[in-house]
Every structure is written in structure tokens, then in C-alpha cells.
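Participant: just coords:
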């Protein structure tokens, strides 16, 4: 059976290899020598205030017609300057780590034998154990979803420890100051506190962490900011954190901690079922020998090469990816680093980069059986939808919504731009960011969520295009101008913007037709439905260039620049299903040509992931596999199974860790309304295996999918909440198609032949 944990026989010498736990609000990172262990405490809402808090989108709506004239005349650089306001590039508030918990042995370093550290995906628990012969020490830690607290338990025959909180993390700006304290608060109890203060100005004043220490069988004393424990057999540490203006009060956090049980197992028993029920819904089995599954994580990672998708490593990454996505989703969805960071100065502010990364990270949430994780994603959008309205009104003078290319989680105003980076011209953002919510509705049929939350936003996405689309070309097609394809301009280099970027074109068509679809379904906005469908019909077709590739710009003279990590022009393939091998074979062939022609640039994780997802949709298993190998075969996996943004472990980044489960699913199962396809892009080395607990966009659950090439059979167990027919496709050598009638809540098993 697959293993739902990782273990290591070596301590983590650096924070990037720390083992991870989280509850979607707090995250902890456990690393260091057993006699000098460190636990970084993170909080999803810890961002460093900066000048962006007072920034607004550029008020350029009155220049729109002039900008359109310039863009249509080919004066794209001038159009960009006119549609900016001369500002320099500003960044979101940077995500930053909270504080360190220092756990130091004070009685001298005893020998360390049989060292082992484990992350248990099913419980969210990190365990560290070692012995010095006959005596054993154990440290356990997790972050509770039930009680919103980080919990650490330390046990051993004799514990002589110095416990301290600090802000001693690399890269901390000098203007962020820390004060720390410790005091004995009762018999066998002490309290530790750390307060970080931001520079004066707008935004939060700072952040606070408080730890309650409960000691069994020993003495407790406070010296300065350190709690000293002597001769104990057990220490339990409970930590709460907060960030606000004014500063969070230490006594308020202490009061909350005082109400909690102090038994580790009791707290774990309240958390584990909540976490475990979500995590335990899906499983991947690639028929890996148990001896390979049981390898330490360092040896698992070492099995990777650039030619073969090793089953043991892929299983581990599938399960750890779901674990990390779950652990970093709660009050907010995952950031660029998930919920974890061990030093200040995160790349790209550690924010939500919305033109690619967050959608890639969320791609497996619904499909791998955790639709509840859409709630924090929806909460992120809900918290800033008014800002999206402000963007549309201020920049374009329209109704509806316009999303920014990045957000720190506190607001969604579009200010990240300058004359050379025309983010005001990216029109696709709202449709792109709403798609995971639409996919959630397709999979679950949650009409209450659709009516209350999603439908109004989808309507606003359509209304934006209804107001925006006022220009026509010589053939009577509506023109998307100005337009932008993240983060690359046409090949001539004369400006980044242009006309009819394929991503914007796909988004406009999808926004208009989707709003019409859901309004018809709900029986609302009936007078608008016809208008939206008529506008969608007047949009130009996708363009195929002279090389037979889907062009990035559906406008004469604007040629694709192929040396880039982004593949935004393949939005119609993934995630939209607007271009498919079945329905639009010629365009699918052109999309594949575009995919193969696109260079890798810097081999960034998100670029390879996006390519793999598109390749799977195009039923190209070889290209999908090749792009997964760019990640697992190029030293991009830390010993926690968190991943890096670039090869050779450059830049701690959750894109690959969180997205790889979705890539695996897309290679083995594709779906859209009315259709479920088995093994669309199965790599040849995965000759047998099973997937359990998946959701589909056809509204049908896949309880289990199994396949065995040597036996020439695949079998799937489908369950639907409603009576319905679906077309079941398996083109893995046999191109079998059949209609399957499903009764409500009755598992239906179908066996299909493989070539």
C-alpha cells in the first residue's frame, strides 16, 4: 500500500529542508540538530506594510480611445505610456516569517543514535526521535485545525532545556524590531512572548507570538527572555499568533491559550479527524515495491532522473502535494511559498501571483477530492472584489471587474505596473481567477454557492466585456484593444502590449458564454443572456500562424515570441477545454505546435507545470512526461518534498509541490460536462496502477480507476449524485467510447479494454 508519510534519517541543516505542518492559518517548520532544534512559526496574514497601501489604479479611462487608436496603428510603446501615469513599479506587501522557537539542550550534547524525523500526511504531525543507547527522546508537533494553535510536545528520560522565542531570521529589515520576554506563570508553567514591530506608517503595527509552556516532572525558571527547564520528563508548548494595529496584546493571547487543554494527545485527537478526513479521500498507487516506498526522503529524491518518471517518487509527491496544499489552505489559499518561509525577503514578495501561479497551485484541490479548499480561495476574491470593480471603473470607465496580476491578500487594487509592464491591459484576469470556482460548481453541482457567491461575479466579468468591446475590425469582428499576454510581448519587441491577445480573447468568449450559461441555469438576468451570446459570436476566431502554431495574438503582424516561460495563449486548452482534439482537431494540432515551439527560458516550475497540463489535455503523454521530468529530474525538490521555483533548489516555492497532483490526475483522467476520459496521457512506465477518490467536471465521482496494460484492461467505478448519462472515453490504444447510465448514489463499475 502507498505510504502516507515521509521520513529522513538526517536532521535538516537549513530551513528549506524543514519538515512542515499547518492548519491554513499558522504554519510551522521543524529543523536543526536534535540538541539545537528550531521551529519557525508562520502566519498567513504576516505581510510587511509598504507604500502600496496608499496606491490606487491609474485613472486613465479618459485616455482609452486615444490608447486604442495608438495600439491599432502599431504604436504600442506609446500606447503603454499613455495608459500608465508615469509611476515606477511597486510591489505588494511582502510575506514574511513570524518568529523562531529555540529548543536547546543545556546539559551537554549526549550521543545521537537512530535519529529519525517523520511527517505524517494523514495527521499533519511532525515527529523527531533519537536515542543515546537505551534512552529515547521524542518531539512531536502539529498545527491544530480544531483549536487554531501550534502544539509541540517534548518527552524524554530527562529534559534539561533552554526555551526561547526570537526574531533571529535571516534578511530581517533593520527597521523591524523585536522584543522578547519570559516569565514563570504558575507551578510548572511559564509563558514566552515575542513582539515584532513594523516601522510607523499605514497598515498593521506589528505581530505577536505567545507560547504557553507546561512542564511535567521538573523545575521551571525564567532568565531574561529564556525559560529554563531542568529534570523534566515532558514539556508541552502551545503557541498562538496575531497581527494587527494596534499591536496584538500578549495578555489576550495568553488568555486564549489558558483555555486550551494541555495534553498533546487530546489536542491531536481533536485535530486529526478534521485534517485526516480531507487528506484521506484520494490515493495514488503505481504498483511500487514496498522497499522503494519505505526509502528515506533523501534516497527517494535521489531516484529521480531526466528520462523516467520513478513511481515511488511520483507517489510521494502526489501525496505530499495534497498534504501541503491542505496544510496551507484555510483563512487564505496558498501563497507562492505555501504557508511557510524561513527568512525575510521572499521572491516576488511571496504574494499571490495571479497570472499563472495561484491557479496552478489550486488545480488539484477539487479534482483530488478536497473541494472544501475552494472556500479560502473564494474568500480571497470576496475580500477584494470591490477593488476589482474599482480597477475596471478607474482604468476603463466600465462596469464589472478587472483583476490585478498580483495581490498580497489584503487588497486587490491594480497598482503593479509601469510604462514597460502594461498590467492595466491584461483583460483576462477575472475570468482566469474565477475559473477554479466555476470548476468547483461543475464538479459539485453546488447551486447555493453558484447563486449566492459565484454567479454575481461571473455576471460582472461578462458585463466588463460588454462595456469594453466597442471596436470592430474590417470583417466585423469585435476587437480586444488594448490587450496583453502575460508576461511577454510580440516578437518585434516594440512594446509588450498589442491587440487580441489569445488569452484575452479566450477569456472574453468564456466570460460571456459562461455568464449566459449559469444565468440560464439559475433563471436570472434573462434579458442579458442573448446580448452576451451575441457578443461572443462576434469575437474573432483563434489565429494559426505560418508555422502552423496557435498564435499568441489574433491580429495581423503580431508574431509570437517563443522564448518564454509563460504559455498564456494556451488558455483555451487548459483549463478551458475550448480547444480539444475531439471537438477542434485542427486547432488542437496548432496548439500542440505552439506548445512544442515555446522555449523553456529559465526552466521555471510554473512554466513546466503549465506545459504538462496543456500536453495532457492534448493527449500528448510524451510532452507531459517530459515537462514533469524537468522538475523531478533537475534538483527542484527539497527534503520536505516542498519544491523550488528554478532548478538546483533555487527559490523556495510551492508551485510544483501543490500542482503536481493535478498534473498526475490530468495525465490519467480528463473530464468535462458529459464526458469522462480514462488514461488520456498515461506515461508508458506507469503500466499498472490505481487512483482513488477523484472528482470530475462532469459532476461524477471516480471512486477508483485501475489499469493494467499487461492484462489489457482498465476499470473505473463511477458515482453520481443525480441520474445522468455520461460518455466514457478510453483512447489508450483502443479509443473506446460508450454511454454509461448512472443512477443516483449507485456506484457503477465499467471495464474497458486496453490495446
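Facilitator: That came through fine. In this text, all values refer to a predicted model and were calculated from it rather than measured experimentally.
Participant: from here on, contacts and neighbour counts on C-alpha atoms
Facilitator: Noted.
Participant: what segments of the stretch 251-400 of the chain are strands?
Facilitator: Secondary structure of the stretch 251-400 of the chain by DSSP state E, counting those that start in this stretch: the strands cover 283-285, 352-353.
Participant: and of those, who's closest to residue 226?
Facilitator: When those are ranked by proximity to residue 226, the top entry is strand 352-353, at 36.5 Å, counting by Cα to Cα.
Participant: hmm, who's touching the closest one?
Facilitator: The contact list for strand 352-353, computed with Cα atoms under 8 Å, 6 or more residues apart in numbering, reads 334-336, 358, 405-409.
Participant: from these, which two are the most distant?
Facilitator: The farthest-apart pair in the contacts of strand 352-353, when distances are taken by Cα to Cα, is 334 and 405, at 15.9 Å.
Participant: ok, those two, which is more surrounded?
Facilitator: Counting neighbours by other Cα atoms under 10 Å for residue 334 and for residue 405 shows that residue 334 has the greater number, 31 against 23.
Participant: what's the closest non-adjacent residue to the more buried one?
Facilitator: Of all residues beyond its chain neighbours, the one nearest residue 334 is residue 328 (5.3 Å), with distances taken as Cα to Cα, 6 or more residues apart in numbering.
Participant: how much space between the one you found and residue 440?
Facilitator: The gap separating residue 328 from residue 440 is 19 Å, by Cα to Cα, to the nearest Å.
Participant: so the two - more neighbours on which side?
Facilitator: Summary of the neighbour comparison: residue 328 and residue 440, criterion other Cα under 10 Å, with residue 328 having more neighbours (29 against 24).
Participant: which stretches of the stretch 101-250 of the chain form helices?
Facilitator: Using DSSP state H, counting those that start in this stretch, the helices of the stretch 101-250 of the chain run over 250-258.
Participant: nope, the stretch 251-400 of the chain is what I was after
Facilitator: Going by DSSP H, counting those that start in this stretch, the stretch 251-400 of the chain shows helices at 264-279, 290-293, 297-302, 311-327, 357-362, 374-382, 385-391.
Participant: take the ones you listed and write them to TSV, including distance to residue 615 and mean neighbour count.
Facilitator: Output for the helices of the stretch 251-400 of the chain, formatted as TSV (distance: least, Cα to Cα, whole Å; neighbours: other Cα atoms under 10 Å):
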stretch	distance to residue 615	mean neighbour count
helix 264-279	27	17
helix 290-293	28	14
helix 297-302	25	19
helix 311-327	18	26
helix 357-362	14	24
helix 374-382	25	18
helix 385-391	32	22
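Participant: among those, which is nearest residue 84?
Facilitator: helix 385-391 (13.1 Å).
Participant: so how far is the closest one from its chain's centroid?
Facilitator: Distance of helix 385-391 from the chain centroid (Cα atoms, centre = their mean, to the nearest Å) equals 23 Å.
Participant: next up, a second structure to put side by side with the first:
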């Protein structure tokens, strides 16, 4: 259940098996005689001049731009709220060096080949046999020791080892210099130094490998280390990137202090990694024989037309493993932590208007709240840039977030006349929401008071300064406004008024800041102002089709075909529109979801739709959107995913977000309410889910269900004394047969027909 294996090596880098510690990542091809292991680093980005770019200083034009938009001159407004700059991209994420392991003897027979990743340990293992005996190659990336570890063992190891920059698409302007040095008769040190073109930003990057041979000796010729007659070889690698050209000395000295003991290093890693990974698990009652299938056979089942339980289980566990492995110093990029070729789509950066939040959606709920630290670190390192954006563009206090970042700064420079990202006001609230949700689920008041509350206050303060116009009814007018990444249907510019996402974000930012400050007993004079301003925001608009409109402004009509569903922000992740509390708006949101076509079937679009459908208790639509990913050849043999169908563009959105989608199908929660099985797919007739955190601040230790007997049982506990309060537990309507679940649009009741609730309440500490 907790791993993936293949019976052939990777034929391309996208199929390489993966390990990582949230800073370093490795990609293991698994070739027996000619192995290639790509080493990646979260902070490897190629300088491109964007470090010196700044947001446009256009605050003095704001009122004129507002007048233009309200007069319908939206394209002119976009031009005048920019400074004529071309669209510039973030510094592109790039791969590091390659570790080459080549047998000195001619390639011989290979029997009983297997490559496998163990999710519980983070270890990638390649095994085979030949006429000489058994061969084992093991690799992982240590979280506590910050080192990539490879070990090869066999009857007699005669092989050459070298580092290189031989990665597809390597740009000629980035030079890689390699070297090797013998250290006694049984060790060697290898290095690969990449040098960037001169300019602002880092000077280069570096990988250093320590080679230790057992039972043989090592010689060096040029940049190649040759191992002769060993029974075991250990390879320890560290990496770095710096403003000054990196030097190998410090990394070499640090590697010398590590024990050359694979099992010891692995045990130290598993104590950290394994503890996090083991907290949650999904069991869809898959037969053991199906779980033991090679990955190629599991993927082949995806075209059968249903939500295959074996594939869903594998993707749930793999998704948590990959998210854990790519979260640490930073949250996951568009490609997670891995890249096997230069030229990543969209710079391989953090695209913040949808993708980053989708990838992080299951981190806390599936039992890994520690992963939020890297996400908070990304924002904390850039919050001053967000303030600079607000001052330069709106002359306002508070914070304005960019639509993308490379991880080094958060200045808003990615814009032009056609892409007015400076008009997207929802960014800060959208990006702070996962941190607020972390607090909802964990009750970490120290984090709330020391880190999050000041940022929430600044998000509210920005809206307090910017929302100065009002309509004839006394509602605040949000102008300029932008709904990522689409404009009104008339295509006369993408700028607009009262984008639903901006309305929802403004309300949430103001109310959340007020609630948090009341809870902490701070900023009391501002609390009343924020609540009053939130009350003056415009209501959501329902259009002539009965659908939630993307623009709460007359004359601006929703585009029907687009990959984004930003106007459903009130549904997911906010819980501002729910079938229970706002049934009419929920029905309008569902109509909007069904009217929005897929454009290009991008993974993030289908994931976002599935999450919204689950919140609306529409099992049919949630299931259909999962099938758009699992049934359209979007999963590589590594269980990493693609951005588009037919394995187009290596992308972690689906891989990392699928566990969150599964959780939302099986449990929904908000303060005071836990609903079980709100959108259960009919294929999953029985199963269990364990280790889930809820926004009601109770843990769902175990959820089990069985459609045949009509029973659902749950074990919920709370470890927070301050959280001891009433919590309603309900269950959704069971799905019908026939391969599709009924759409559930009515509020759940404490004892719905169809389910037999079996449970017991114990009153005791914890």
C-alpha cells in the first residue's frame, strides 16, 4: 500500500523515482549498469535580471484608472495602470548536477529487476541479479542530516563515478566545471560547479559528493573516480547556491563529518520522515494482489472509466509522500522539488493565484502540519515586498501579493498591458488562508499571535485604504478588480469591477482580522471599522442563468470556457457559500461550476472544480473532475503528474492535491461541524480513512463506511482543552448505484435516511 514499484528502468526523466527532504531532491532512473541520478535543490533558480525589477509606481493614476474602468474603457485603464513594461518572468527553476554510476564491465544479463520507492522511509531501491549474484542500489535524501545518500552493494563493484551537468536543455551560457580528488585509497571527493552568466543574483551552484568504498580501492583520473573490487560503495552529496561563486571546501568538510553508514543515516531520517508520513492512511479495500501490481499495470487500469480504488489509493499515499518530500525550506514549486531538464514551463516557480494553494491543500488535513513552516517561511521572507507593492501601486498601507514568485522575492513585476496582475486584490488573503486554516485545525495560538495575526491585520488594512468608492446603494465598489486569469465575456479587456474573488477575499480579510484580533484582545479600535466595512461590501450576484456571476457588477458577464474557477473562492476554500447555510447561493455556485467549460483540461482546473463540487455535495461533478485527471493519461510512472492530458508538462498540482480532494469527498468540516461522506463516490463501497485533522479542531482518528450494510462509524478526539465545545457530527446521503452518485444539495440532518449511525460518546480528558 505504501510504495510504488516498476519492473523496468525509467525511459525518461519524468518517470524517474523520487526522494527528497524539502531542500534536496533526487531523481533515480534505475538503470542497472548505467545509472543516472539527477540532484535538485529548491533554491536553484537561474538569474535573469528580474531581481532588479520593481512594481510600477502608478499610485497617482489610481483615481483616473478607476474612472476609465467604470466608464467601460477597460483596455485603456490597463495600459495607464502599467508603465509600458513587457511581461517579465521569474527566475526559472533549474536542475542541478547528475551523478553517473557506470559499470566497468560490459552490460550483462539482468534478472528479477525491480525498482521501488518506499513511502514510509523515502528510500528508492533498485535490485537485480545476474550470474554473479544479487545487486542492490539504495538511495534517499535525509531530512535531519541534509544529505543525499546512495549506496551500491554487490558481489564485486568495478565502476566509474562522476558528476556532470549533462541535463537536457542545458543552456550554453551556464558552465559546469567538474573535478575529482582521491582521499587515501578508499575514498574520493567529486564536485560539480555551475557558473551563471554575470549579473544580479547568485553567481552559481555547487554539488559535492563524498565516495567511500568498502573492500576495494579507489583511483582518480581527471574528474572520474574508479572503484575497483569493492563490495559496497557509499555516496554522500550536499549542494549549495550562493551570491559568491560557491566553494567545495565547506561542503567537503561537512560531508567528512557524517558517518559513512547507510543504515544509521536512514534510521535517523525515518525517525522524522516516517513519523509524519504514517499519520494518515486510506484503505479502499483493494485486494492485496492489486496493490502488488507494478506501476505500469496500475496506471493501465485508469482508462476503465471509473475511479479505480487501487489507483486512487496509490495516488493518495504517493501524493502525501511527494508533498512531504518537497516541503521544507520552501513549499512545493510547480514541479514539486524535482526537474530533470532545463526550461521548466512557467519558470517552474510558485504560481500563487491557484497552483500553490491547491498543492498545499492537504498538508495539514492529512496529518502533516509541520509542512506549513516552509509555506510560512516563503511569505515571511517576502512580506516587506508585499508592502512595497501596496505602496507603489495603490499608495496604501498593508500588503499586496504577486501572482508568482521564484522564492527569492515577492515584488509584483510580472504584468503588462494585457495581464494586469496589479489589479488582483485577493492575493494576500488567498495566500494567507492556508495559514489561517492551519490555526483553525491545530489551535497553535503562539503561531497566530507571533506570526499570522500581524499579516492578517495588514491584509485588512490594505482593503481599508483601497475601498474608497461606493455605488448608489451604498455598497463599496472594488475597482480596479481582476479575476485570475480571465476577463468578462465581452473580451474588451480583462480588468473589471467587483470580481467575485476580490469581493470574497475582501470580506474574508476584514472579518478574519476582526475575529482574530478579538480573540487575541488586540487592535480593538480597528475591529469595529473592519466589520463595518465588510458589511458594506457588495452581495454576490446571480446572473440570468441562475449561476454565481464572476463579476458582481451589472454589464460584466462571466466567460463560459476557462481553466480557472476563481469566482468559486467563496465555496472553496472559504466555506462562505455552503448548501447548509446559503442553499440558494450554493445552487447558483453549482450552476456556475457546471456552466464553466474546461478550456484545456489543465490539472489545476479539474482539481479546483472537484474541490468545489465536494463542498457543494455534488458527488457526480467531483467524480467527473477526478476522472479528467485519472482517465486522461496524466500520471507518470513515478506517480508524479502532468499539467495537461497525455503527459504534457511535468507538474505537481495533481500529485500533491489529490489527497486533499479525497479527503473533501469523505469529510467536510468547519468550526462546530464535521460532516462525514458528503460526496462519496459509488465505486468506494467500503473503506476507511485515518488520521485527518478538521477545522472543528477535533481529529478524525478513523472513519469507516460500508454501503452494503448502510453503516458509517467515526472516532473523533480533541486534544485541546480550549476546543472543548459543541460539535455537530452529520453524515451525507449515501450514493446510489449505477456508477454515479446523486447530487446532494439539501442540508444534512443529524440522522439522515439511508445511513445507520453507530457510535458512542466517551467523556474523558483528550
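Facilitator: Received the coordinates, thanks. Because the structure is predicted, anything quoted here is derived from the model rather than measured.
Participant: can you tell which of the strands of the stretch 251-400 of the first structure is closest to residue 369 of the first structure?
Facilitator: Between residue 369 of the first structure and those, the tightest spacing by Cα to Cα is seen for strand 283-285, at 9.8 Å.
Participant: can you tell me the SS state at the residue nearest to residue 77 of the second structure when sequence neighbours are not counted?
Facilitator: Distances taken as Cα to Cα, 6+ apart put residue 65 closest to residue 77 of the second structure, at 5.1 Å, once the chain neighbours are dropped. Using DSSP: H, G, I helix; E, B strand; the rest coil as the criterion, the local structure at residue 65 of the second structure reads helix.
Participant: and residue 65 of the second structure, what's its match in the first structure?
Facilitator: With TM-score structural alignment defining the correspondence, residue 65 of the second structure maps onto residue 67 in the first structure.
Participant: give me the number of neighbouring residues for its match.
Facilitator: Using other Cα under 10 Å, residue 67 of the first structure is surrounded by 23 other residues.
Participant: thought it was touching residue 79?
Facilitator: Yes. Under the criterion of Cα atoms under 8 Å, residue 67 of the first structure is in contact with residue 79, at a separation of 4.9 Å.
Participant: which residues touch the residue nearest in space to the middle of the first structure?
Facilitator: Per Cα atoms, centre = their mean, the C-alpha nearest to the average position across the first structure is that of residue 361, at 2.7 Å. Contact partners of residue 361 of the first structure, counting by Cα under 8 Å, 6+ apart, are 325, 334, 654-656, 658-659.
Participant: helix or strand: which one has the aligned residue in the first structure for residue 713 of the second structure?
Facilitator: Residue mapping for residue 713 of the second structure onto the first structure gives residue 715, with TM-score structural alignment as the criterion. Secondary structure from DSSP states H and E places residue 715 of the first structure in strand 713-719.
Participant: what packs against whichever helix or strand comes after that strand?
Facilitator: As assigned by DSSP H and E, the chain's next helix or strand after strand 713-719 of the first structure is strand 724-730. Taking 3 or more Cα pairs under 8 Å, 6 or more residues apart in numbering; DSSP states H and E as contact, the helices and strands that strand 724-730 of the first structure lies on are strand 675-678, strand 736-742.
Participant: tell me the mean distance between the shortest one and the second structure once they are aligned.
Facilitator: Relative to the matching residues in the second structure, strand 675-678 of the first structure has an average distance of 0.2 Å after the fit, by mean Cα distance after the TM-score superposition for the first structure.
Participant: picking up where we left off before, nearest to residue 666 of the first structure, of the contacts of strand 352-353 of the first structure?
Facilitator: residue 358 (17.5 Å).
Participant: what's that closest one aligned with over in the second structure?
Facilitator: So residue 358 of the first structure corresponds to residue 356, using TM-score structural alignment.
Participant: what residues are up against that match?
Facilitator: For residue 356 of the second structure, the contacting residues are 332-334, 350, 653, by Cα under 8 Å, 6+ apart.
Participant: mind listing the strands for the stretch 501-650 of the second structure?
Facilitator: Under DSSP E, counting those that start in this stretch, the stretch 501-650 of the second structure gives strands at 641-644, 648-651.
Participant: same check, this time on the stretch 1-150 of the first structure
Facilitator: Assignment of strands within the stretch 1-150 of the first structure using DSSP E, counting those that start in this stretch yields the ranges 5-8, 19-22, 26-33, 36-43, 47-48, 94-95, 99-105, 113-120, 125-131, 136-143, 150-166.
Participant: comparing the ones you listed, which comes out most buried?
Facilitator: Most buried of the strands of the stretch 1-150 of the first structure by mean neighbour count (mean count of other Cα atoms under 10 Å) is strand 19-22; its value is a mean of 31.
Participant: in the second structure, what range does that strand match?
Facilitator: Residues 17-20 of the second structure are matched to strand 19-22 of the first structure when aligned by TM-score structural alignment.
Participant: give me the contacts around the matching stretch.
Facilitator: When contacts are defined by Cα under 8 Å, 6+ apart, stretch 17-20 of the second structure is touched by residues 10, 25-29, 116-117, 122-124, 139-143, 322, 325-326, 337-338, 638.
Participant: same check, this time on stretch 422-440 of the first structure
Facilitator: Applying Cα under 8 Å, 6+ apart, the set of residues contacting stretch 422-440 of the first structure is 80, 83-84, 354-355, 359, 362-363, 366, 371, 374, 378, 395, 401-405, 414, 416-417, 454, 457-458, 461, 482-486, 496-497, 503-504, 507-508, 510-511, 697.
Participant: before we move on, the earlier item: could the helices of the stretch 251-400 of the first structure go into CSV alongside distance to residue 55 of the first structure?
Facilitator: Compiled in CSV, the helices of the stretch 251-400 of the first structure are given as follows (distance: least, Cα to Cα, whole Å):
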stretch, distance to residue 55 of the first structure
helix 264-279, 39
helix 290-293, 51
helix 297-302, 44
helix 311-327, 31
helix 357-362, 23
helix 374-382, 19
helix 385-391, 12
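Participant: ok, now how distant is the closest residue to residue 128 of the first structure other than its chain neighbours from residue 341 of the first structure?
Facilitator: The spatially closest residue to residue 128 of the first structure, leaving aside those adjacent along the chain, is residue 117, at 4.3 Å (Cα to Cα, 6+ apart). According to Cα to Cα, residue 117 of the first structure and residue 341 of the first structure sit 20 Å apart.
Participant: one step back: now the angle from the strand holding residue 715 of the first structure to strand 724-730?
Facilitator: Strand 713-719 of the first structure runs at 160 degrees relative to strand 724-730, counting by axes from the mean of the first three to the mean of the last three Cα atoms, to 10 degrees.
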